[in-house]
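Trainee: can't give you the sequence, but here's the structure:
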């Protein structure tokens, strides 16, 4: 028989083994619960951190999208501003008057002198342009070379402008025009065709000025039309000199007369030739048609027709400064011309007789 203490020890050992293999003890249960809670807390922490990171990434993406939208809005806002810089200066505004007439209000001294000179020259061409042959050549040389010089200076003008620009834009064309007047006076046989070609050029400007956006919209078609009309009138002059001289002197005289009137009235007529001939981006102005401009364009036609009729009747017996009926009076042709006040005598015998 086994001792009692051995039986007791065996009983305790069996009981402990059964407790390990069977139901968990309170200690083991607490440990298990603690481990389970640690795992749950770990997962909760991961989920919380992930949920915290996702909004951050989303917010960063939203911030990037907002930034891109802002950049797009800024670019959209910038594009109209850039486009506005290329828009023409609105008509009848202070900057427009300064760009066209030299100052915002009132008549500047330069424009007053220019207007007065053009009015006098226009009246001379309309009334005595054909009769006073040599002076007419000088006036046409002045206008031709002066206008071409102004066109060149206007288109080559830098963004900062010329020094003393209002004075320079008048003085330089006038000086070059005086050289042209001398060239026309001495080289009259060539100048005759240039006079009529200049008349065709001015007529083309007049035709294009009847619309605010100009009659011909194509930027290449406009210079082609200007050059084509000048070339056409020059060629026609070779076959019909007398009628073309009547046309050139009458139309150029009527046009520059109204041009000079507009220099004083500041109505907007001269904005048309400036828009047409000056393609410099720094001088982008608007040409607006109004009642006064239409009236002035119509007056050019009326004045041209009156001048054409007057000169054809007044010079019916004259041809380029020479009185045709001088031989009937028993006087040489050059003496008769001096008595008529032509001032230049008879042109050389090589003058066209058409």
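Mentor: Arrived safely, thanks for sending. What you are looking at is a predicted structure, and each value in this text was computed from that prediction instead of being measured. Numbering: from 1, shown residues only.

Trainee: alpha carbons only for contacts and neighbour counts from here, please
Mentor: OK.

Trainee: so residue 138 is in which element?
Mentor: Assigned by DSSP states H and E, residue 138 falls within helix 133-155.

Trainee: buried set for whichever helix or strand comes after that helix?
Mentor: Using DSSP H and E, the next helix or strand after helix 133-155 towards the C-terminus is helix 165-186. The neighbour-count check on helix 165-186 (16 or more other CA atoms under 10 Å) flags 169-170, 173-174, 176-185 as buried.

Trainee: residue 300 and residue 258 touch, don't they?
Mentor: Yes: counting by CA atoms under 8 Å, residue 258 is a contact partner of residue 300 at 6.8 Å.

Trainee: what's the helix holding residue 138 packed up against?
Mentor: helix 165-186, helix 188-208 (3 or more CA pairs under 8 Å, 6 or more residues apart in numbering; DSSP states H and E).

Trainee: do that again at 7 Å, thanks
Mentor: helix 165-186 (3 or more CA pairs under 7 Å, 6 or more residues apart in numbering; DSSP states H and E).

Trainee: got the angle between the helix it packs on and helix 133-155?
Mentor: Taking axes from the mean of the first three to the mean of the last three CA atoms, to 10 degrees, one finds helix 165-186 and helix 133-155 inclined to each other by 140 degrees.

Trainee: any residues touching helix 165-186, and which ones?
Mentor: Helix 165-186 is touched from outside by 102, 134, 137-139, 141-143, 145-147, 149-150, 191, with contacts defined as CA atoms under 7 Å, 6 or more residues apart in numbering.

Trainee: widest-spaced pair of those residues?
Mentor: Maximum pairwise distance in the contacts of helix 165-186, criterion CA to CA, is 33.7 Å, between 102 and 134.

Trainee: the two - which one has more neighbours?
Mentor: Of the pair residue 102 and residue 134, residue 134 is the one with more neighbours under other CA atoms under 10 Å, namely 24 against 18.

Trainee: separation between that one and residue 188?
Mentor: 8 Å (CA to CA, to the nearest Å).

Trainee: likewise residue 11?
Mentor: Taking CA to CA, one finds residue 11 at 150 Å from residue 188.

Trainee: ok, second structure coming up, stack it against the first:
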């Protein structure tokens, strides 16, 4: 077989494989989408979600989510989503629970048990104990007649017509539906608890949203001796020395009480070079920009970003409630703080 013929066959094989893969991928997505649509329709005549949410809202402890295998992975995700959206939650592995970790669960907690068959041995070994504790039991299964479903205070039906797996064996559509219903519970609880962006940010302080909603101007502004400022009677030369010394590309011009009267920037200097021959004869009050943009130290840093973007400026003054200069911001300060 020639090298050219081998390359031709390889190209044909690759094309056929790619087409087959695309067909299977689209079929998988369609099956899983159909399963979610079927769940959506089923809930129209089923009050189980409403009852489950009501029980979770009145829970005095945490929500404990448990499952094993693929259901365990879904349980971990649901617990994480609940916890990050205002509902204290944690995952407990059913096998570990049977060997001591059940001590984490109290009578004040709500227990969400996830099992597609509803007969998972590891779960069924601990669920009766949870029931005897007096805690809330919510089951998510694909079999309303299962042992787990019958024990539950509320059963959430996550059954599917078929799995996306061609063998109808690997949990695919069923795990997708369970995860989606878990998200639905979390979103309903989030709304009913009045959970806001600020609350979300507090549980995600290391993320971009946390930085945007928790970082205030006072956290990133330059203050004290680092703030460039000169008096209204200063010369332009003195102002330029202050700009150079403080490295912000500008200086504030303040009155005797420390209230900003104006600002002078590097850009202003460049525009003056062609017009002014002797800087020593220029007073800063005659060339400053009056009524500079200002912001309070307790405002969010993202508010400062919005003002800078709106007016296309790189620096901004920070004033207190009395209008006195207490700090200054450069766009680079906000970038270093990862606010932008």
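Mentor: Received it, and whenever you're ready, just let me know what you need. As the structure is a prediction and not an experimental result, all values here were calculated from the model.

Trainee: got a TM-score for the pair?
Mentor: TM-score of the superposed chains, computed with TM-score structural alignment, normalised by the length of structure 2, equals 0.25; 132 aligned residues with a CA RMSD of 6.3 Å.

Trainee: circling back: closest to residue 42 of structure 1 among the buried residues of helix 165-186 of structure 1?
Mentor: The closest of these, once distances to residue 42 of structure 1 are taken by CA to CA, is residue 169, at 86.3 Å.

Trainee: could you pull out the helices for structure 1?
Mentor: 4-21, 26-86, 94-101, 109-128, 133-155, 165-186, 188-208, 221-239, 241-265, 271-277, 291-314, 333-339 (DSSP state H).

Trainee: contacting residues for residue 300 of structure 1?
Mentor: Neighbours of residue 300 of structure 1 in contact, by CA under 7 Å, 6+ apart: 254, 255, 258.

Trainee: OK, contacts around residue 248 of structure 1?
Mentor: Applying CA under 7 Å, 6+ apart to residue 248 of structure 1 gives the contacts 195, 196, 199.

Trainee: cool, and residue 335 of structure 2?
Mentor: Contacts of residue 335 of structure 2 by CA under 7 Å, 6+ apart: none found.

Trainee: so it belongs to a helix, correct?
Mentor: Yes: assessed with DSSP: H, G, I helix; E, B strand; the rest coil, residue 335 of structure 2 lies in a helix.

Trainee: isn't residue 322 of structure 1 up against residue 333?
Mentor: Yes: using CA atoms under 7 Å, residue 322 of structure 1 is in contact with residue 333, at 6.2 Å.

Trainee: if you count what's nearby, which of those two comes out ahead?
Mentor: Ranked by neighbour count (other CA under 10 Å), residue 322 of structure 1 and residue 333 place residue 322 first, with 25 against 18.

Trainee: any idea how far residue 140 of structure 1 is from that one?
Mentor: 20 Å.

Trainee: from the buried residues of helix 165-186 of structure 1, pick the one nearest residue 233 of structure 1.
Mentor: Comparing the buried residues of helix 165-186 of structure 1 against residue 233 of structure 1 with CA to CA places residue 184 closest, at 17.6 Å.

Trainee: what about the strands in structure 2?
Mentor: For structure 2, the strands defined by DSSP state E occupy 63-66, 89-91, 110-114, 136-141, 154-157, 229-231, 250-254, 260-265, 289-290, 294-295, 315-319, 325-330.

Trainee: just name the most buried of those.
Mentor: Neighbour counts (mean count of other CA atoms under 10 Å) averaged over each of the strands of structure 2 peak at strand 110-114, with a mean of 28.

Trainee: distance between the ends of stretch 253-264 of structure 2?
Mentor: Counting by CA to CA, you get 8 Å between the two ends of stretch 253-264 of structure 2.

Trainee: could you say what helices and strands the longest helix seen in structure 2 packs with?
Mentor: Among the segments of structure 2 that qualify as a helix by DSSP H, the longest is helix 3-42. Using 3+ CA pairs under 7 Å, 6+ apart, the elements in contact with helix 3-42 of structure 2 are helix 173-192.

Trainee: helices or strands up against the helix it packs on?
Mentor: helix 3-42, helix 70-84.

Trainee: could the strands of structure 2 be laid out in JSON lines, adding distance to residue 22 of structure 2?
Mentor: Shown next, in JSON lines, are the strands of structure 2 (distance: least, CA to CA, whole Å):
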{"stretch": "strand 63-66", "distance to residue 22 of structure 2": "35"}
{"stretch": "strand 89-91", "distance to residue 22 of structure 2": "35"}
{"stretch": "strand 110-114", "distance to residue 22 of structure 2": "31"}
{"stretch": "strand 136-141", "distance to residue 22 of structure 2": "31"}
{"stretch": "strand 154-157", "distance to residue 22 of structure 2": "31"}
{"stretch": "strand 229-231", "distance to residue 22 of structure 2": "64"}
{"stretch": "strand 250-254", "distance to residue 22 of structure 2": "58"}
{"stretch": "strand 260-265", "distance to residue 22 of structure 2": "58"}
{"stretch": "strand 289-290", "distance to residue 22 of structure 2": "62"}
{"stretch": "strand 294-295", "distance to residue 22 of structure 2": "54"}
{"stretch": "strand 315-319", "distance to residue 22 of structure 2": "52"}
{"stretch": "strand 325-330", "distance to residue 22 of structure 2": "50"}
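
Trainee: make TSV from the helices and strands packed on helix 173-192 of structure 2 and add distance to residue 295 of structure 2 and mean neighbour count to it.
Mentor: Formatted as TSV, these follow (distance: least, CA to CA, whole Å; neighbours: other CA atoms under 10 Å):
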stretch	distance to residue 295 of structure 2	mean neighbour count
helix 3-42	48	14
helix 70-84	32	21
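
Trainee: out of those, nearest to residue 54 of structure 2?
Mentor: Nearest of those (CA to CA): helix 70-84, 14.8 Å.

Trainee: just to revisit the earlier point, can you redo the helices and strands packed on helix 173-192 of structure 2 as JSON lines with distance to residue 110 of structure 2?
Mentor: Shown next, in JSON lines, are those (distance: least, CA to CA, whole Å):
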{"stretch": "helix 3-42", "distance to residue 110 of structure 2": "23"}
{"stretch": "helix 70-84", "distance to residue 110 of structure 2": "12"}
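
Trainee: what's the closest of those helices to residue 48 of structure 2?
Mentor: Using CA to CA, these put helix 3-42 closest to residue 48 of structure 2, at 10.5 Å.

Trainee: and the angle for the closest one with helix 173-192?
Mentor: Using the same axes, to 10 degrees: helix 3-42 of structure 2 against helix 173-192 is 50 degrees.

Trainee: picking that back up, ranking the helices of structure 1 by burial, who's on top?
Mentor: The stretch of the helices of structure 1 with the highest mean neighbour count (mean count of other CA under 10 Å) is helix 241-265, at a mean of 24.

Trainee: any idea how far residue 174 of structure 2 is from residue 37 of structure 2?
Mentor: Separation of residue 37 of structure 2 from residue 174 of structure 2 (CA to CA): 13 Å.
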